[in-house]
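**Student:** compute the structure for the input listed below.
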Amino acid sequence: MPDQTDKTVEAQRQGIGSLEIGLRILDTLAESTRPMTLKQLPDVMELSSSRLHKYMVSLIRTGYIAQENGSGYILGKSSLTLGVAALSRIDPIQSAFSAVEALNRSSDKTVSITVWNGQAPLVIKWLDASQPVAVNVRLGMELSPFYSVSGRIFLAHLPSARRNQIVDAFYNNPPALPRYNGQTLDKPAFLSHLEQVKQDNLCCFYGDFLPDINVVGSAIHDINGNISSVVSLMGINGDTDVRPGSRYSEMVKECARNVTEEICGRHNRPEPDVN
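**Tutor:** The predicted structure follows:
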């Protein structure tokens, strides 16, 4: 005979299918760039028009959706109230801290978080692996925008005018040309490299500036699409493959993506039982 715990777990699994459908409708409207009509929603929701209409009536009545110009549906004032309340409780930096602490435990690699201080990346979190790497970087240090993974990620996402200003000033008298994958980068090559970093949301070093040490980083974005911070992971070349698609590069990208989704509220709901 099942005990009370079994009954509780089963109840949690069952949930309320109609509530989940209603939330899926709100998600669908939130993700759409334009108001959606009752002709469009049934195909997306995989529900009949008559059944969907009942949900829409309730959601309009409670203010969670509204009709725009008497036709398309958008999120209503009640949805806005929920969103504002949720945003007010989000701490992007604390979310990043919690995520990299988990990354440090799961990877047993040295990890860090940097923020942009207006001129360069600043290390605000540093967690060593069980076998620390020998680098002269610690909490509170300012890193180079050109010789660090996080610096290049921040540069790649700056407004073009500001990025070009920083890059032009550097290349007027560079102490040493930046390197990537063993190759030196002149200014056109470096700018092209930054475009690839932005596109991939990933930057990797293969011992380019720290002998025998590989580094990989990815950006955490805020709700406006701007960089909130950068999470980085480093380890010895022999046991830390950070090439795109490798285990550690994917771990870093997933960490950054998860925090971004927590900040921006994007997620995938489980499919409800519509029977």
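**Student:** okay, CA-based contacts and neighbour counts for the rest of this
**Tutor:** Will do.
**Student:** now do the contacts for Val135.
**Tutor:** Leu210 (Cα atoms under 8 Å, 6 or more residues apart in numbering).
**Student:** helix, strand, or coil at it?
**Tutor:** On the three-state scheme (DSSP: H, G, I helix; E, B strand; the rest coil), Val135 is labelled coil.
**Student:** quick one: it and Val167, what's the gap?
**Tutor:** Noted for Val135: a distance of 26 Å to Val167, by Cα to Cα, to the nearest Å.
**Student:** what does Ala85 give?
**Tutor:** From Ala85 to Val167 the distance is 40 Å (Cα to Cα).
**Student:** how many neighbours does Ser58 have?
**Tutor:** 13 (other Cα atoms under 10 Å).
**Student:** nope, Thr8 is what I meant
**Tutor:** For Thr8, using other Cα under 10 Å, the count is 10.
**Student:** list the residues that contact it.
**Tutor:** With Cα under 8 Å, 6+ apart, Thr8 has no contacts at all.
**Student:** what helix or strand is it on?
**Tutor:** Take DSSP states H and E as the rule and Thr8 turns out to sit in helix 4-14.
**Student:** before we compare anything, build this one as well:
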Amino acid sequence: MVKPLSSDDPLDLAPDADPGLSEPKRQRRIQSIEVGMRVLQALTEQQRPLALKELAALAGMPPGKAHPYLVSFMAAGMVKQSPLTGHYELGPAALQMGLAALQQLDPLTEASQEAAVLATRADLSIALAVWGQLGPTVVRLDEPRYPLHVNLRVGTVMSLFNTITGRVFAAYLPEKMVRTMLEDEHRRVVGGPSADFDAPEIQRLLAEIRASGMGRGLSMPQPGVNTLCAPVFDAAGHLALVMTMIGPHGEFGAEIDSPAGRLLREHAANVSRRLGYVAAQTD
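**Tutor:** So this is what the prediction gives:
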């Protein structure tokens, strides 16, 4: 349930701070908009048509108070009402607004904020990698207080199957895309075709990544260095980028359920949420 606001006055304006105080002056808010947003938020969270009584309860207000907001939202196209059931759901204007917001989102910008915070909280190196022309490519690297000496920098292209970052990409990207990139990588490095994708061991590793939602590597990408990777998804459920945590073997065990692992999962989920991704509900 959406937490109700402290004031029920739809026209109440939040007061400015006392000019004599040293704190910055607070901006005035229109209380009626904040109250009305509880109705839209309830419809957004439920993702299904709702009867007036249920919708009002979820928004934390009586039906008589919720109804005028719904009338105004319907006039603006933000909400529509079924002529058969009388239930309410988000309208075409809400869809247009959501699509416009998604088009303005930049995955790297959103992830960079989280990566910087995560590097500080975990005191470990955090790399962001996107899918580039040559494969998984590092586009940001946040170092801890005492940087780890690894052969990794912005612009580094990660091997598709010989790094955990690459395997996470392989686990979530379309198979055709992965096969094509694997063939190109094998041809550049070794020469000739590659049958690695169909190897039972590789398929098992990719399945484990999908099952746990993260990838773990010991002494990868180099001896004495452990890595833990988490995928970030966009609003369509497609892989947007991979967030990788890197640390020395003696201090960082790269356990998925460790405090560091939970931090990585939390921040990766934060980015996915900002990009509009809604995780599937589990029983």
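**Student:** who has more neighbours, Ala85 and Val167 of structure 1?
**Tutor:** Under the neighbour definition other Cα under 10 Å, Ala85 of structure 1 and Val167 were set side by side, and Val167 has more, 17 against 11.
**Student:** buried residues, the host helix or strand of that one. List them.
**Tutor:** Assessed by DSSP H and E, Val167 of structure 1 sits inside helix 160-172. Across helix 160-172 of structure 1, burial judged by 16 or more other Cα atoms under 10 Å covers Arg163, Val167, Phe170.
**Student:** all strands of the stretch 1-150 of structure 2, in order?
**Tutor:** 79-81, 88-90, 125-132, 135-142 (DSSP state E, counting those that start in this stretch).
**Student:** any chance of TSV for these, columns distance to Glu45 of structure 2 and mean neighbour count?
**Tutor:** Shown next, in TSV, are those (distance: least, Cα to Cα, whole Å; neighbours: other Cα atoms under 10 Å):
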stretch	distance to Glu45 of structure 2	mean neighbour count
strand 79-81	14	21
strand 88-90	11	22
strand 125-132	29	23
strand 135-142	33	22
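**Student:** redo those as CSV? Include distance to Asp234 of structure 2.
**Tutor:** Formatted as CSV, the strands of the stretch 1-150 of structure 2 follow (distance: least, Cα to Cα, whole Å):
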stretch, distance to Asp234 of structure 2
strand 79-81, 25
strand 88-90, 21
strand 125-132, 13
strand 135-142, 17
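**Student:** for Ala240 of structure 2, which of these is the nearest?
**Tutor:** strand 125-132 (7.0 Å; Cα to Cα).
**Student:** now for Ser107 of structure 1: which residues touch it?
**Tutor:** Tyr248.
**Student:** and it, what's its match in structure 2?
**Tutor:** Using TM-score structural alignment, the partner of Ser107 of structure 1 in structure 2 is Ala122.
**Student:** cool, and Pro132 of structure 1?
**Tutor:** Under TM-score structural alignment, Pro132 of structure 1 pairs with Pro147 in structure 2.
**Student:** how about Thr62 of structure 1?
**Tutor:** Thr62 of structure 1 maps onto Ala76 in structure 2, by TM-score structural alignment.
**Student:** can you give me the helices for the stretch 101-250 of structure 2?
**Tutor:** 107-122, 164-172, 175-189, 200-212 (DSSP state H, counting those that start in this stretch).
**Student:** so can I have JSON lines of these showing distance to Leu228 of structure 2?
**Tutor:** Below are the helices of the stretch 101-250 of structure 2 laid out as JSON lines (distance: least, Cα to Cα, whole Å):
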{"stretch": "helix 107-122", "distance to Leu228 of structure 2": "12"}
{"stretch": "helix 164-172", "distance to Leu228 of structure 2": "7"}
{"stretch": "helix 175-189", "distance to Leu228 of structure 2": "21"}
{"stretch": "helix 200-212", "distance to Leu228 of structure 2": "11"}
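**Student:** and these, which is most packed in?
**Tutor:** helix 164-172 (a mean of 26; mean count of other Cα atoms under 10 Å).
**Student:** now that one: which residue numbers in structure 1?
**Tutor:** Against structure 1, helix 164-172 of structure 2 falls on residues 149-157 (TM-score structural alignment).
**Student:** so how far does that stretch sit from its counterpart in structure 2?
**Tutor:** Stretch 149-157 of structure 1, aligned to structure 2 and superposed, deviates on average by 1.0 Å (mean Cα distance after the TM-score superposition for structure 1).
**Student:** could you report the neighbour count for Gly64 of structure 2?
**Tutor:** 11.
**Student:** the match of Pro132 of structure 1: what's it in contact with?
**Tutor:** When contacts are taken as Cα under 8 Å, 6+ apart, Pro147 of structure 2 is in contact with Ser125.
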